[in-house]
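Let me see the structure of the following:
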Amino acid sequence: MIVSVLAQADPGVPSGSEFGKASPVGLFVTVALLVAVIYIGYALTRRMRRLNRRRAFAEAHGLDVFDEQAVDEAMREAGLADVDKKRWF
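Below you'll find the model as predicted:
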């Protein structure tokens, strides 16, 4: 008895002309995520600069760093525009 086995592809493995090609939706998702990460980095950098500026002002004027109302009032009296801006985050 001789047994012959034909080489066949596994039926669960995708094949054909469309296999391995990325869709435009994948590119869009990747670009959207990249834009989101860049925006979050920009926003956090802005926020950290603002917090460092407020901390330095509070320490220079002998204020409690965690007393937001006192720091806001002192910065407003000093003429710094930071205080009047809307806080987005």
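
CA only for contacts and neighbour counts going forward, please
Will do.

What segments of the chain are helices?
For the chain, the helices identified by DSSP state H occupy 24-60, 68-78, in order along the chain.

one more, for comparison:
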Amino acid sequence: MEATQTVIAQSGGPSPENADSSQASPIGLLVVAAMMVAILFLGWRLARRIARLNRRRAFAEEHGIDVFDEETLNKAMREAGMDIPARRPLI
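Below you'll find the model as predicted:
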């Protein structure tokens, strides 16, 4: 019984003599750009969350409300006109 195998290999084209003379692929640039966009987006979201946390904590301390009592804190902020509507998460 004969067995046939297929091997996928790199083409035997001319290889550069010096590794520094090879050129980068444009796909690599796209990957790096996508990673930078993702990191900037996550940093922006984190900054917004931290700012919201600081506003809520300052309001709670000013009015003598427990920071972890979300129901009371949300109600007090709504009554004071500092209601921060919860947004639907993008991710």
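
one step back: pick the most buried one from the helices of the first structure.
Sort the helices of the first structure by mean neighbour count, taking mean count of other C-alpha atoms under 10 Å, and helix 68-78 sits at the top with a mean of 14.

how about JSON lines for the helices of the first structure, with distance to Pro14 of the first structure added?
Formatted as JSON lines, the entries for the helices of the first structure read as follows, by distance: least, C-alpha to C-alpha, whole Å:
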{"stretch": "helix 24-60", "distance to Pro14 of the first structure": "18"}
{"stretch": "helix 68-78", "distance to Pro14 of the first structure": "60"}
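
For Arg87 of the first structure, find the nearest of those.
Evaluated over those, closeness to Arg87 of the first structure peaks at helix 24-60, with 9.6 Å, by C-alpha to C-alpha.

quick one, that closest one and helix 68-78 angle?
On the basis of axes from the mean of the first three to the mean of the last three C-alpha atoms, to 10 degrees, helix 24-60 of the first structure is oriented at 80 degrees to helix 68-78.
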